[in-house]
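S.K.: Would you be able to build a 3D model of this:
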Amino acid sequence: MSAKIKLLLAEDEAALGQIIKESLETRDFEVLLCENGDKAFEAYKKHQPDVLVLDVMMPKKDGFTLAKDIRTIDHSVPIIFLTAKSQTADVVEGFSIGGNDYLKKPFSMEELIVRVHNLLDRKKHQHKVALVTLGDYTFDFPKQQLAYKTEAAVQLTHREAHLLFHLIKNKNQVLDRTIILNHLWGTDDFFAARSMDVFITKLRKKLQKDETIQILNVRGYGYKLVC
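M.R.: Alright, predicted model coming up:
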């Protein structure tokens, strides 16, 4: 029998939190439910969960602040944000601080479970990939680190690492914008597209020391990594 997935749920709406907890527990999850960000951070440090599901709006410490704190000590644990429909614009910020996915309330339990499994599968695959040389850079996908020549490696966010990985896989070819948005963001809507543009800009800056490397914008289609 496979081990249960340990999921930390930070949700200040008590009734909703309990419903999610009980629903997941009937599907072989172990759920740690916390009603605010401070308690969630302590629970994370104590129990080391496999995945985090964080409501954006919480008392004491909101979901974004909590994620930032966790990312200072753990760059790989998957984080899913729960957002109200009116907070859709916050999605871009959520991805930029290291979030891996988001769900708009209300959502189905089936959708949450599928997204959790997808993120955990990606994490497993990540550890099977070897070091990649890109011009004068070395990319360590499992550790999510990028190093220029003999300089110290810089830490990438989970999404930066996955986006760079897909660009490298399709090096010198156009990476279809819609395909990568759906694969990494789970949607190709306006806010996900804006978020992807932000990450492309960040990667360009981190690769700018080698002038032979370019990430080109192929208008109306996608991006192309040229090296």
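S.K.: switch to C-alpha atoms for all contacts and neighbour counts from now on
M.R.: Fine.
S.K.: all strands for the chain, in order.
M.R.: Counting by DSSP state E, one finds strands in the chain at the ranges 5-10, 29-34, 51-55, 79-83, 101-104, 132-134, 137-140, 145-148, 154-155, 174-176, 214-218, 222-226.
S.K.: Check what contacts the first one and list those residues.
M.R.: Meaning strand 5-10. Under the contact criterion Cα atoms under 8 Å, 6 or more residues apart in numbering, strand 5-10 has outside partners 17, 21, 28-37, 40, 43-44, 49-55, 63.
S.K.: Next, the second sequence, to be compared with the first:
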Amino acid sequence: MEETVKILLCEDDENLGMLLREYLQTKGFATTLCPDGEAGFKEFTKNKYDIAVLDVMMPKKDGFTLAQEIRQQTADLPIVFLTAKTLKEDILEGFKIGADDYITKPFSMEELVFRVEAILRRVRGKKTKESTMYHIGKFTFDTQKQLLTIGDEQTKLTTKENELLALLCAHANEILQRDFALKTIWIDDNYFNARSMDVYITKLRKHLKEDPQIEIINIHGKGYKLIVPDMD
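M.R.: Okay, here's the model as predicted:
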């Protein structure tokens, strides 16, 4: 059974903090809310967390200072900054400290969840050996070698094709949410990246056309679904 993800949430806006904590908890994340940077650091030293979500502008200790102190203790804890600032210098400062992502207010709660899930997926991908071989109908897909094989014919996939097909396989016969795929692979779900993903979906359909039982279908307003009989 997979362990519950623990989030350290530091936000000085009481109403926003409570809303975020409640929403994250409804999504299955065990979330601890701290009202300022000092309380956040004390909580960090007392308990083990999987990811930290830090507001930049907080009393007693700001998010940048808190992140620096966390980084002095560990390089492994993913950090996401929440901020009303949009200045390039501030964003760069966050990444220099060691932030994994940066979300500008106002943002949707769904966006925060997508970002958190994307980061955790990348972190877990580095720490654990995920399934590297899929059987897709008549095809064999080796994610490590980026090879799609049917009979004696092999196709070497590009990195983006490989990542997108791996995501589709991980969600085979289920809806792969468009926003989740964009933020997992492209990091940003802007218009240009969305168009880019559409192009890669078209390429994958061409690669898989030799097996008529396999389909990648559009789910309007949601994303894509890889239809595969007896997926393993």
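S.K.: Which one, of the strands of the first structure, ends up nearest to residue 92 of the first structure?
M.R.: Ranking the strands of the first structure by proximity to residue 92 of the first structure (Cα to Cα) places strand 101-104 first, at 10.2 Å.
S.K.: Now find how far off-centre that closest one is within its chain.
M.R.: Remark: strand 101-104 of the first structure is offset 11 Å from the chain centroid, using Cα atoms, centre = their mean, to the nearest Å.
S.K.: center of the second structure - which residue?
M.R.: In the second structure, the residue lying closest to the centroid (Cα atoms, centre = their mean) is residue 118, at 0.6 Å.
S.K.: separation between that one and residue 40 of the second structure?
M.R.: 23 Å (Cα to Cα, to the nearest Å).
S.K.: Quick one: buried ones out of the contacts of strand 5-10 of the first structure?
M.R.: Buried by 16 or more other Cα atoms under 10 Å: 17, 21, 29-37, 40, 43-44, 49-55, 63, out of the contacts of strand 5-10 of the first structure.
S.K.: Give the full set of residues in contact with residue 100 of the second structure.
M.R.: Counting by Cα under 8 Å, 6+ apart, residue 100 of the second structure has contacts 78, 79, 80, 119.
S.K.: if you set the cut-off to 6 Å instead, what comes out?
M.R.: Residues in contact with residue 100 of the second structure (Cα atoms under 6 Å, 6 or more residues apart in numbering) are 78, 79, 80.
S.K.: My read is that the first one contacts residue 51, right?
M.R.: Yes: under the criterion of Cα atoms under 6 Å, residue 78 of the second structure is in contact with residue 51, at a separation of 4.9 Å.
S.K.: Tell me how many other residues surround the nearest residue to residue 189 of the second structure once chain neighbours are set aside.
M.R.: Distance criterion Cα to Cα, 6 or more residues apart in numbering; nearest residue to residue 189 of the second structure, sequence neighbours excluded, is residue 182 at 5.3 Å. Using other Cα atoms under 10 Å, residue 182 of the second structure has 20 neighbouring residues.
S.K.: State the distance from residue 182 of the second structure to residue 111 of the second structure.
M.R.: From residue 182 of the second structure over to residue 111 of the second structure (counting by Cα to Cα), the distance is 11 Å.
S.K.: Alright, I will stop here.
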